[in-house]
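J.: sequence first, predicted coordinates after that:
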Amino acid sequence: MASSRPTLHAFIDESGQRSKSKASSDHFVMSAVIIGDEDLPTSAGILDQLRTALGRRPEDALHWNQIKAHSQRLHLAKTLGAQRWLTASSVVVAKRHLDGGDDMNDDLLYCYTLRYLLERLSWFARAQGRVLDYTLAHVVRFKLATLREYEARLRTSHGCQIDWAYLDPHGGRLDQPGTLEQLQLADAVASATAAAFNVDSFGNTETRYLTELAPRLYRRRNAPLTSYGLKMHPWRDSTKAAYPWVAAL
């Protein structure tokens, strides 16, 4: 059972389209940043520093898609990669490598990805002996009732590896990056990760942002990074061949 040590907080955001349509992104990324209760003031201070460095006003929310310059995005990734109080974990769904699932709607694909992420968040909290609460950046047309229904299903799902004893029993919350600023950190991690997988309009990917973030990715002893801080789904011979650089992070 989790101890009475201070709470951990996970802030979750995503990048890419949830659907599997041909016009959608090839990858869907969901990322969490984990911050201890005692480090929340530090996280707010880093966001203030980043706004100043990136020429934003103090009240502005930092959104990756509004930061256009490569140098500014790189500065953001490097700054977060240097924060020892921050741990990140992401799930990358390589949609073109999935078998089936064409009958799943956007909410189901979103929830299926969340399951993998919650597993890893609960493992991290268990290792710390602390309870973790989690907040998701609100997604268009995704309702809190849908989240509650899915959490209930997961609790009785055979094969689900979430350790519920280390997650907030009230379940996850939904909020906006403009009102809960730590969600802006999750937006940066998800978007920086997605840039390494989804091609731009010229057919290129950019892995350097993710490389800069790599020190903050959740790692456990000698286990592969793809088991904890960068879960690839599916992860089999075809995806290992398509993304050989992932194992070297």
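T.: Received, thanks. Residues are numbered from 1 along each chain as shown.
J.: rest of the way, CA atoms for contacts and neighbours
T.: OK.
J.: quick one: the strands in this protein?
T.: 8-15, 27-36, 86-94, 132-137, 173-175, 230-233 (DSSP state E).
J.: in addition, the following structure is provided for comparison:
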Amino acid sequence: MAHSFIAYIDEAGDDGLNPDKYRVPGRGGGSSHWLTIGATVWRQSRDLDAVRWAKEIRAQLPQQKRHKPLHFKDLDHPQRVMAIGGICERPMRALAVIANKPVIPDGTYPAKHQLYHYMCRYLLERLSWLCRDMRPSVPEGDGRVKIIFSRRRAMNYDDFQSYIQRLKDAADPEIRIHWPVIDIAAIEAEDHGNRFGLQLADLAMSGLTAALEPDFYGNVEPRFARMLKPRIYHRGTNYLSYGAKMVPAADTIPFTDQQREFLGIFG
């Protein structure tokens, strides 16, 4: 039987943890202060609709951008507002795990991709809860979610599947993934330009991160996070434990006054 849901996973920022290489406002280059890994999710039966959603966004771009894959970084501010608005009109959900890298103690994640894997565990927990919560209103399919990652260079996705299988086999009560909805064998990775769902995930994750990651001038843009809020997974008024999960906990992160607007939106 077909999956009930499909989730496209992308990231904004990078997983570099060298404290000497973080970006400084007014200078080029450097590693991001924040890493966001998140998913856009909809019914599997609507996956072809997502192609139309993305094409309708692209059709509103200037001619030279209409035939290129959607990338938040390639859009100017008005185009980003248009694109995020296009996401917010669609029957989808979004969820993200957002790490503030500078407060992570040195040596916490020494292995390659270790921070990424750790955040994906949190993401899969919340993705599994979302699919479990939505199952009563989505009768089609077998209840499971098809997971497609935006391909990262130098990352082995067979190893990632093995990592997820080890989490399942560990039977650790601290790992709160609702396993009946996760199809480990069906996890795959695709190039960003090959799947419109990944392009929509890029817009959503980059839009959320813009409220936290300072630009060249040291400013952040919370408008996109505010626009996306109706699509973010939550229970009651609780967003920060679900669709806008902070790593480490939000009360340990030294937010600037501008960044605190993110907490005002979701906290």
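T.: Here it is on my side, so go on. Computed from a predicted structure; not experimentally measured.
J.: returning to that earlier point: looking at the strands of structure 1, which is nearest to residue 191 of structure 1?
T.: strand 8-15 (5.6 Å; C-alpha to C-alpha).
J.: mean deviation, the closest one versus structure 2?
T.: Here the mean offset of strand 8-15 of structure 1 against structure 2 after fitting is 0.3 Å, by mean C-alpha distance after the TM-score superposition for structure 1.
J.: need the counterpart of residue 210 of structure 1 in structure 2.
T.: Here residue 210 of structure 1 is matched to residue 225 in structure 2, going by TM-score structural alignment.
J.: that match and residue 211 touch, don't they?
T.: Yes - here residue 225 of structure 2 reaches residue 211: they are 6.5 Å apart, a contact under C-alpha atoms under 8 Å.
J.: and the longest helix along structure 1 with strand 27-36, angle?
T.: Using DSSP state H to define each element, structure 1 has its longest helix at helix 106-128. Going by axes from the mean of the first three to the mean of the last three C-alpha atoms, to 10 degrees, helix 106-128 of structure 1 is angled at 30 degrees with respect to strand 27-36.
J.: what packs against helix 106-128 of structure 1?
T.: The elements that helix 106-128 of structure 1 packs onto, with contact taken as 3 or more C-alpha pairs under 8 Å, 6 or more residues apart in numbering; DSSP states H and E, are strand 27-36, strand 86-94, strand 132-137, helix 144-155.
J.: residues in structure 2 aligned with the first one?
T.: Translated: strand 27-36 of structure 1. Counting by TM-score structural alignment, strand 27-36 of structure 1 corresponds to 34-43 in structure 2.
J.: chain center to the matching stretch, what's the gap?
T.: 2 Å (C-alpha atoms, centre = their mean, to the nearest Å).
J.: got JSON lines for the strands of structure 1, with mean neighbour count and distance to residue 53 of structure 1 too?
T.: Converted to JSON lines, the strands of structure 1 look like this (neighbours: other C-alpha atoms under 10 Å; distance: least, C-alpha to C-alpha, whole Å):
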{"stretch": "strand 8-15", "mean neighbour count": "26", "distance to residue 53 of structure 1": "23"}
{"stretch": "strand 27-36", "mean neighbour count": "27", "distance to residue 53 of structure 1": "21"}
{"stretch": "strand 86-94", "mean neighbour count": "26", "distance to residue 53 of structure 1": "20"}
{"stretch": "strand 132-137", "mean neighbour count": "22", "distance to residue 53 of structure 1": "24"}
{"stretch": "strand 173-175", "mean neighbour count": "16", "distance to residue 53 of structure 1": "26"}
{"stretch": "strand 230-233", "mean neighbour count": "22", "distance to residue 53 of structure 1": "28"}
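J.: which among those is found nearest to residue 66 of structure 1?
T.: Of all the strands of structure 1, it is strand 8-15 that lies closest to residue 66 of structure 1, at 13.7 Å by C-alpha to C-alpha.
J.: what span of structure 2 is the closest one aligned with?
T.: By TM-score structural alignment, strand 8-15 of structure 1 lines up with residues 5-12 in structure 2.
J.: residues contacting that stretch, please?
T.: By C-alpha atoms under 8 Å, 6 or more residues apart in numbering, the surrounding residues in contact with stretch 5-12 of structure 2 are 35-45, 47, 131, 143-150, 197-198, 201-202, 205-206, 209.
J.: quick check: the gap between the aligned partner of residue 209 of structure 2 in structure 1 and residue 183 of structure 1.
T.: Mapped onto structure 1 by TM-score structural alignment, residue 209 of structure 2 lines up with residue 194. Residue 194 of structure 1 sits 16 Å away from residue 183 of structure 1 when distances are taken as C-alpha to C-alpha, to the nearest Å.
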